[in-house]
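Peer 1: Return a 3D structure for these sequence lines:
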Amino acid sequence: MAEQSNAPAKTSRKQQAEQTKQKLLTVAMELIREQGFDNVKIEDICRAAGVSTGAFYHHLKSKAGIVVESYSQCDAYFNETVYPSLANDCTVNAVLQYIAFQMQYATDFGVDIILQIYKAQLTEGTDFFLSPERGLPLGLTRILAHLQQQGVIRSEKPAEEICREILVISRGVLYNWCQCKGNYDLKAFALELVSNYLKSYTI
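Peer 2: Predicted structure coming up:
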């Protein structure tokens, strides 16, 4: 008698685990936006999500894990939505629009969560945040490489290096925005600085 496959059960368990993780993340982000990161306890998140604390630690490890995981979803958004929407643009505007999406994403997160992202970058996930293979930097690198192939920007410096320098600018703007408690137009300031930077590479 042939053995019955347990693949469907495994798939169902995997889907249930992903749903639990997403529910925890969604509830956690809502509570953090409402109350502030430092004021929200893991027990509060679990109670609101109807999930055990054991499940929380299994999926997110710690409160800082909420921030790291939320940025992982940010990468998926840039990889699956933002980059495809700009991939065929053969102008420098593609780079500026990409940064505009980054700043809008940060604005939607809010100052408090961006502050926690910076803390997590230093204490929880340095290798992850600096990886050029993440969705956000990878999409920007591809756009820059495409513009170099089209002769729109100069090619003496690799696209990966130009991307790294642009993201240093954008991270600096985000850091300053947090210092100023979000009291200026983040997107406009970032686009001004990146636009000025790109002038040195435009043919």
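
Peer 1: From here on, just use CA atoms for contacts and neighbour counts.
Peer 2: Fine.

Peer 1: now the helices for this structure?
Peer 2: Assigned by DSSP state H, the chain shows helices spanning 7-35, 42-49, 53-60, 63-77, 83-86, 93-109, 111-123, 126-130, 135-149, 159-179, 186-198.

Peer 1: Quick check: which of these has the most neighbours on average?
Peer 2: Of all the helices of the chain, helix 135-149 has the most neighbours on average by mean count of other Cα atoms under 10 Å, namely a mean of 22.

Peer 1: now that helix, how far from the chain's geometric center?
Peer 2: 16 Å (Cα atoms, centre = their mean, to the nearest Å).

Peer 1: same question, stretch 117-127
Peer 2: 13 Å.

Peer 1: With stretch 150-161 instead?
Peer 2: Distance, centroid of stretch 150-161 to centroid of chain: 24 Å (Cα atoms, centre = their mean).

Peer 1: With stretch 170-177 instead?
Peer 2: So, by Cα atoms, centre = their mean, the centroid of stretch 170-177 is 14 Å from its chain's centroid.

Peer 1: run this one through as well so I can compare:
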Amino acid sequence: MNNLTNRQKQAINTKFKITEIALELFKSKGIKKVKIKDICNKANVSIGTFYHYFDSKEKILEKSYIQIDSMIAENIENIVYENNLDRILKLFNRANILIEDLGWRFVADAYTHLLTSEDRYSLCSKRYPYVLIKESLEKGIIAGEFLPNFNPEEVSEVCMRLGRGMVFDWCLHKGSYSLTSESEKSIITYLKTFQVKI
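Peer 2: Predicted coordinates for the structure are as follows:
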């Protein structure tokens, strides 16, 4: 950010502030109950400023996926892993801790929006979680941890589907169980199919 002008820095800070406050309000009230006016009042910006950065409050949800991926990537990069399965499990663990912290209502609103949105970032195979899972599976095959008879890209896709399904189920149960521990059990059960038996 050193090469940016003061105006550019201010724009980045304003957009971040709007995002942060909107997510906080979505989390506490639910997206349907939050009006753009509420976000603007709390962020101390005009409605025109809001629309300069976002077309709608739902766009903030779409952009939050990118922020969550960045937070997970930062959080996971310096962790020591026992093996490549452990690396995948730690990815899901960190992601699910963040999701649990956001709360089932917020996440249910986000999923509801995803169903009708044209934005498909959450399905993009270039997202950090997809890349890390695929890379871990490939390294695991080379290290002799996983069998060589499967396609890491397909298995990483199924892992992500499984993760999304677990989050959806957790929302249906209104967050009544530990998403983190239940997801781990499901991922382990699925990936055992591809592990080398010792």
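
Peer 1: mind checking what Cys74 of the first structure lines up with in the second structure?
Peer 2: Matched by TM-score structural alignment, Cys74 of the first structure corresponds to Ile68 in the second structure.

Peer 1: So that match versus Arg127 of the second structure, what's the distance?
Peer 2: 11 Å (Cα to Cα, to the nearest Å).

Peer 1: and Tyr118 of the first structure, what pairs with it in the second structure?
Peer 2: By TM-score structural alignment, Tyr118 of the first structure lines up with Tyr111.

Peer 1: ok, and the closest non-adjacent residue to its match?
Peer 2: What sits nearest to Tyr111 of the second structure in space, not counting adjacent residues and going by Cα to Cα, 6 or more residues apart in numbering, is Phe168, at 7.8 Å.

Peer 1: I'd assumed Thr189 was in contact with Cys159 of the second structure.
Peer 2: No - using Cα atoms under 8 Å, Cys159 of the second structure is not in contact with Thr189; the gap is 10.9 Å.

Peer 1: Count the neighbours of the aligned partner of Lys32 of the second structure in the first structure for me.
Peer 2: Applying TM-score structural alignment, one finds that Lys32 of the second structure aligns to Asp38 in the first structure. Residues within reach of Asp38 of the first structure, counting by other Cα atoms under 10 Å, total 10.

Peer 1: Who are the contact partners of Asp38 of the first structure?
Peer 2: Residues near Asp38 of the first structure by Cα atoms under 8 Å, 6 or more residues apart in numbering: none.

Peer 1: And the one 5 residues further on, by the same measure?
Peer 2: Neighbouring residues of Glu43 of the first structure by Cα under 8 Å, 6+ apart: Thr53.

Peer 1: again with Met160 of the second structure
Peer 2: By Cα under 8 Å, 6+ apart, the neighbours of Met160 of the second structure are Pro129, Tyr130.

Peer 1: That one pairs with which position in the first structure?
Peer 2: Under TM-score structural alignment, Met160 of the second structure pairs with Leu167 in the first structure.

Peer 1: Could you check how far that match is from Tyr184 of the first structure?
Peer 2: 19 Å.

Peer 1: ditto for Ser131 of the first structure
Peer 2: 29 Å.

Peer 1: cool, Val194 of the first structure as well?
Peer 2: Applying Cα to Cα to Val194 of the first structure and Tyr184 of the first structure gives a distance of 17 Å.

Peer 1: And the residue lying closest to Glu58 of the second structure once chain neighbours are set aside, how far from Leu162 of the second structure?
Peer 2: Nearest non-adjacent residue to Glu58 of the second structure, counting by Cα to Cα, 6+ apart: His113, 7.1 Å away. His113 of the second structure sits 19 Å away from Leu162 of the second structure, going by Cα to Cα.

Peer 1: same thing with Gly48 of the second structure?
Peer 2: 40 Å.

Peer 1: what do you get for Thr180 of the second structure?
Peer 2: 13 Å.

Peer 1: for Glu135 of the second structure, same thing?
Peer 2: Applying Cα to Cα to Glu135 of the second structure and Leu162 of the second structure gives a distance of 18 Å.
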